[in-house]
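>>> sequence and predicted model, in that order:
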Amino acid sequence: VYGQADQMPITEDAPVKKAESPYGNTKQIGEEIIRDTCNVNSELQAISLRYFNPMGAHPSAEIGELPIGVPQNLVPFITQTGVGLREKLSVFGDDYPTPDGTCIRDYIHVVDLAKAHVVALERLLAGKNPQNYEVFNVGTGAGSSVLDVISSFERVSGKKLNYKIVNRREGDITAAYADTKKANEILGWKAGSTLDQAMKSAWDWEQRIRN
């Protein structure tokens, strides 16, 4: 919902800018509907969790991400390339103003994300929310570049990933990673998994469903 934020990490107080993509716009519209409905109906209680970049799978490898068609998210495209389903991963741009030139995002393990939902629901059910509409960032608080994520895959899989640098993609912002202090302090929630742990779970899932 933040678009290309002016400062990193991004707090919940950062302005909601014009979306850079239709996908980002759907996030903004969804929040507007919930917020406006809460404004006119004080009995409705809601919390918006602002996800950053969910990735990974349940540690049992029984539940995971299986996109329909060609993945639009980085991690499943990486694992599908690693397992041989895709020939090559395209890295969209290496000329961004970041340490290695590739886009930076905040990648959060999907299990940590699920736990955030649980604590948010418990807050609502217990009536601990002082306003009937609240917003929390849900991320790790750390940014990882596309090349960082590729390196993580290569570490946990022991495989060299086939990738190439191509031109930038329309709608991609340079960097986005969360300030999670509000969720840490008010919800008592904090992401517990590292990038490598999340990537390992994604790779375990990918191998399981292809075997």
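Nice, thanks for sending it over.

>>> only C-alpha atoms for contact and neighbour calcs from this point on.
Fine.

>>> show me what the lengthiest helix in the chain is packed up against.
The single longest helix within the chain, with elements called by DSSP state H, is helix 22-40. Using 3 or more C-alpha pairs under 8 Å, 6 or more residues apart in numbering; DSSP states H and E, the elements in contact with helix 22-40 are strand 46-51.

>>> and the strand it packs on, what does it pack onto?
Using 3+ C-alpha pairs under 8 Å, 6+ apart as the contact definition, the elements that strand 46-51 packs against are helix 22-40, helix 110-125, strand 133-138.

>>> got another one to weigh against that:
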Amino acid sequence: MKGKVLVTGGAGYIGSHTCVELINEGYEPVIVDNFSNSERFVIDRIREITGVKCSLIEGDCTNQNFLESNLKSLDLVGCIHFAASKAVGESSKLPLKYYHNNIASTVAILAVLEKINCPNFVFSSSCTVYGQPDILPVTENSSIKPAESPYGRTKQMCEDIIRDCYNAGQGIKAFALRYFNPIGAHPSALIGELPLGTPNNLVPFITQTAIGKRAELTVFGNDYNTPDGTCIRDYIHVVDLAKAHVKAIKKLIVSNESVFDVINLGTGHGNSVLEVIESFEKVNGIRLNYKIGPRRNGDVEKVYADCSYAKDTLNWKTELSLEEALKDAWNWEKTL
């Protein structure tokens, strides 16, 4: 193995897929998770996919003493930090939960990594840091607007914290990966998006409606300035996204250069909510029961990425289509 990589929130949606890709690349993931928004069976599923059992440390990443006592003897080569609350809509209702979970965990992890001399850090950021952009597609040099939600503000703040640590000469080497809208599931249908309670993202709401868990799907607004009136997002297959994280941490590990950089991860084009619904119906042969509802607080009208910098910096680009992601998401839903 090439070394141990800490994966906070590693039992979660993107974290679990990244653990699979880390193992495929010869790294040994060490998961820290408190299972506040994930399930324990995911650890077994990672082993089923890869044949490798991940190390698991159960606990809260906002607790610096807990982190230090458990990590100091592990000889980590890097850290990928996913652990955070992540629902845009919920963050507008529960802002203190988001400021505590997302910011305190990042501060605690950075402090511990400095103490144990582990400089390589990949941060799970978000396109929400851009707010509603003036010009599309969004590049890494686009203006950082006031975020539309507390969730987005926490990602902006965490990026600032990492940048400040880098500028202070604390030896950190870091990428903040600003990704767009992850969807889909592993093609094995053994791991995928598993929201606890009511989903806050579009695709699990689609799949739960299709299978009958929910009576209907609500489209939040059809009066936006878009071709069909519904919001436009850049939907990226979670396996493509996971591979980008592995490329990022690998580049930091093998490089001797001190760096802090931000990188967009997306497909480079947008799809509207109605386009996603229609694609799901077509690829899976299912009719969805949906209605148009009012706009939702915190939603940006349209956003999609310019991903050329990711190709130049990480030698990465997406390989999987929207249709493949929606097929994988449906196969995953059917196993639950």
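Happy to help now that I have it. Owing to the predicted nature of the structure, the values given are computational and were not obtained by experimental measurement.

>>> for the longest helix of structure 1, grab the matching residue range in structure 2.
Using TM-score structural alignment, the residues of structure 2 aligned to helix 22-40 of structure 1 are 150-168.

>>> so where do the strands sit in the stretch 201-336 of structure 2?
For the stretch 201-336 of structure 2, the strands defined by DSSP state E, counting those that start in this stretch occupy 217-220, 232-233, 235-237, 260-265, 271-272, 290-293.

>>> wait, which of the ones you listed is closest to I14 of structure 2?
With respect to I14 of structure 2, and counting by C-alpha to C-alpha, the nearest of those is strand 235-237 at 10.1 Å.

>>> rewinding a little: most packed of the strands of the stretch 201-336 of structure 2?
Neighbour counts averaged per stretch over the strands of the stretch 201-336 of structure 2 are highest for strand 235-237, at a mean of 26; criterion: mean count of other C-alpha atoms under 10 Å.

>>> that one corresponds to what range in structure 1?
The aligned range for strand 235-237 of structure 2 in structure 1 is 107-109, by TM-score structural alignment.

>>> mean shift of the matching stretch relative to structure 2?
Once the two are superposed, stretch 107-109 of structure 1 sits an average of 0.3 Å from its aligned residues in structure 2 (mean C-alpha distance after the TM-score superposition for structure 1).

>>> on that earlier part again, okay, angle between the longest helix of structure 1 and strand 46-51 too, please.
What separates the directions of helix 22-40 of structure 1 and strand 46-51 is an angle of 160 degrees, with axes from the mean of the first three to the mean of the last three C-alpha atoms, to 10 degrees.

>>> buried residues in the match of helix 22-40 of structure 1?
Under the neighbour-count criterion of 16 or more other C-alpha atoms under 10 Å, stretch 150-168 of structure 2 has 150-159, 161-163, 165-166 buried.

>>> ok, which stretches of the stretch 201-336 of structure 2 are helices?
Taking DSSP state H, counting those that start in this stretch, the helices of the stretch 201-336 of structure 2 run over residues 202-211, 238-254, 273-284, 308-314, 322-335.

>>> and the angle from the longest helix of structure 1 to strand 133-138?
150 degrees.

>>> picking up where we left off before, now the strands of the stretch 201-336 of structure 2 in a markdown table, with distance to C79 of structure 2?
Formatted as a markdown table, these follow (distance: least, C-alpha to C-alpha, whole Å):
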| stretch | distance to C79 of structure 2 |
| --- | --- |
| strand 217-220 | 36 |
| strand 232-233 | 28 |
| strand 235-237 | 22 |
| strand 260-265 | 14 |
| strand 271-272 | 32 |
| strand 290-293 | 41 |
